[in-house]
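Q: 3D, please:
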Amino acid sequence: MELVNKELKYKKLIIGLSVAIPLAVAVLFGVKIEGYDFTFLPPIYATINGVTAVLLIAALAAIKKGKIKLHENLMKACIALSASFLVMYVLYHMTSESTPYGGEGAIRYVYFFILISHILLSIAVIPLVLFSFVRALSNQFDKHRKLARVTFPIWLYVAITGVVIYIMISPYYVH
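A: Below is the predicted model:
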């Protein structure tokens, strides 16, 4: 009975966070704070996405080799990196004007496809990561593995496309 109550508590919390985080980001995009210069952040948070992608792959390799503690530590690092990315991303957009993409022709469509899929999957990955994490922490490893098989490629795609988006838009940043 205790495990069922904990699962219900975490389920409500995860659903709440999965709704609150994207809503907060959307609302904060409308907030502009003048007088601060955080234009240095995009290459930092793009690097964080890249490091996250590398650590996700390392975590997969670790668990396949039976290195459970290493896997756990790498996954915690990925969650911390993703959270720090989110904070920096919001901070940048609250203090800087959005940079329009300046590419033309077919590459423009490629950019917007990557951007839109990145945004949609970054929203979807929040509950996937949190449920996967809670299932591992609560020793529900069969459920964790099943969900992680879905979560991993989505999270990896979001991390990699975050870097690709930065590379594609970086020539258009106003410095």
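
Q: C-alpha only now, for contacts and for neighbours.
A: Noted.

Q: list the buried residues for stretch 106-117?
A: For stretch 106-117, the neighbour count (16 or more other C-alpha atoms under 10 Å) marks 111, 114, 115 as buried.

Q: JSON lines for the residues you listed, including distance to residue 137?
A: Below are these laid out as JSON lines (distance: C-alpha to C-alpha, whole Å):
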{"residue": "111", "distance to residue 137": "37"}
{"residue": "114", "distance to residue 137": "33"}
{"residue": "115", "distance to residue 137": "32"}
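
Q: from the residues you listed, which ones fall inside helices?
A: Within these, residues falling in helices by DSSP state H are 111, 114, 115.

Q: out of those residues, the closest to residue 2 would be?
A: Nearest to residue 2 among these, counting by C-alpha to C-alpha, is residue 115 at 42.3 Å.

Q: spatially central residue for the protein, please.
A: In the chain, the residue lying closest to the centroid (C-alpha atoms, centre = their mean) is residue 82, at 4.8 Å.

Q: please name the residues that touch that residue.
A: 48, 49, 52 (C-alpha atoms under 8 Å, 6 or more residues apart in numbering).

Q: before we go on, could you also do this sequence so I can check it against the first one:
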Amino acid sequence: MSKVDNLNSREKKFNKIITVVSIIVPVVVALLFGFKIPDAEPLSFLPPIYASINGLTAVFLIAAVVAIKNGKQKLHQNLMTTCIVFSLAFLVMYIAYHMTSESTSFGGEGVVKYIYLFILITHIILSIIIIPLVMKTYAKAYLKQYDAHRKLAKITFPIWLYVAVTGVVVYVMISPYYV
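A: The predicted structure follows:
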């Protein structure tokens, strides 16, 4: 098998995995969101933790861009891997919270409520879209397709940053209404 065929084969495998994960994660989250563990102790301490993880993700994303612009490829790689770990930790905590606690309704009114809903809806939609983008961007770097990685990262970075920052904003806006 030639080097090009091997690369194409590996990329096809990544693409299959990315497609499966990109479908399964939102579906599982949606299904688990409606499932409550009977008699479970509410994990009400989790929202500020996972909001903080979103904040750290945003900081690390920015640090990763600064690192790569300064030629620090290994630091960039480590920061981006950490961002993926943070995102996975967020997801696990978010699911655990919603499986043990009732959803909190936003109590604001008027324009503030519409701003909140806009931020929340765009956050949710983009958090679904970002899954395949992050995985594809990471795969391009892993496969040493750096030109393709850079092009895709220019799309992935601002969306991921928006999702991370709006995760914090949503938490700050809804936190006064937690029971």
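
Q: what TM-score do we get after superposing?
A: The TM-score (TM-score structural alignment, normalised by the length of structure 1) is 0.99; 174 aligned residues with a C-alpha RMSD of 0.5 Å.

Q: still on that earlier bit, the residue nearest to the centre of structure 1 corresponds to which position in structure 2?
A: Correspondence of residue 82 of structure 1 to structure 2, assessed by TM-score structural alignment: residue 87.

Q: what's the mean gap between the helix or strand containing that match and the aligned bit of structure 1?
A: Assigned by DSSP states H and E, residue 87 of structure 2 belongs to helix 73-100. Compared with structure 1 after the fit, helix 73-100 of structure 2 shows a mean deviation of 0.3 Å (mean C-alpha distance after the TM-score superposition for structure 1).

Q: buried stuff in that helix?
A: By 16+ other C-alpha under 10 Å, the buried positions in helix 73-100 of structure 2 come out as 75-77, 79-80, 82-84, 86-87, 90, 93-100.

Q: can you give me the strands for structure 2?
A: Counting by DSSP state E, structure 2 has no strands at all.

Q: quick one: stretch 18-30 of structure 2 aligns where in structure 1?
A: Using TM-score structural alignment, stretch 18-30 of structure 2 pairs with 14-26 in structure 1.

Q: now flag whichever of the buried residues of stretch 106-117 of structure 1 is closest to residue 30 of structure 1.
A: Nearest to residue 30 of structure 1 out of those is residue 115 (C-alpha to C-alpha; 19.0 Å).

Q: now do the same for the closest one: its match in structure 2.
A: In structure 2, residue 115 of structure 1 lands on residue 120 (TM-score structural alignment).

Q: how about that match, nearest residue that isn't a chain neighbour?
A: Of all residues not flanking residue 120 of structure 2 in the chain, residue 170 sits nearest, at 6.3 Å (C-alpha to C-alpha, 6 or more residues apart in numbering).

Q: the one you found -> structure 1?
A: Residue 170 of structure 2 maps onto residue 165 in structure 1, by TM-score structural alignment.

Q: need the contact list for that match.
A: Residue 165 of structure 1 makes contacts with 111, 114, 115, as judged by C-alpha under 8 Å, 6+ apart.

Q: if I look at the second one, how far off is residue 103 of structure 1?
A: Computed with C-alpha to C-alpha, to the nearest Å, the distance linking residue 114 of structure 1 and residue 103 of structure 1 is 14 Å.

Q: now do residue 23 of structure 1
A: 29 Å.

Q: ditto for residue 147 of structure 1
A: Going from residue 147 of structure 1 to residue 103 of structure 1 by C-alpha to C-alpha gives 37 Å.

Q: can you show me the helices along structure 1?
A: 2-29, 41-64, 68-95, 106-137, 141-169.

Q: of these, which is nearest residue 35 of structure 1?
A: Of all the helices of structure 1, it is helix 68-95 that lies closest to residue 35 of structure 1, at 7.8 Å by C-alpha to C-alpha.
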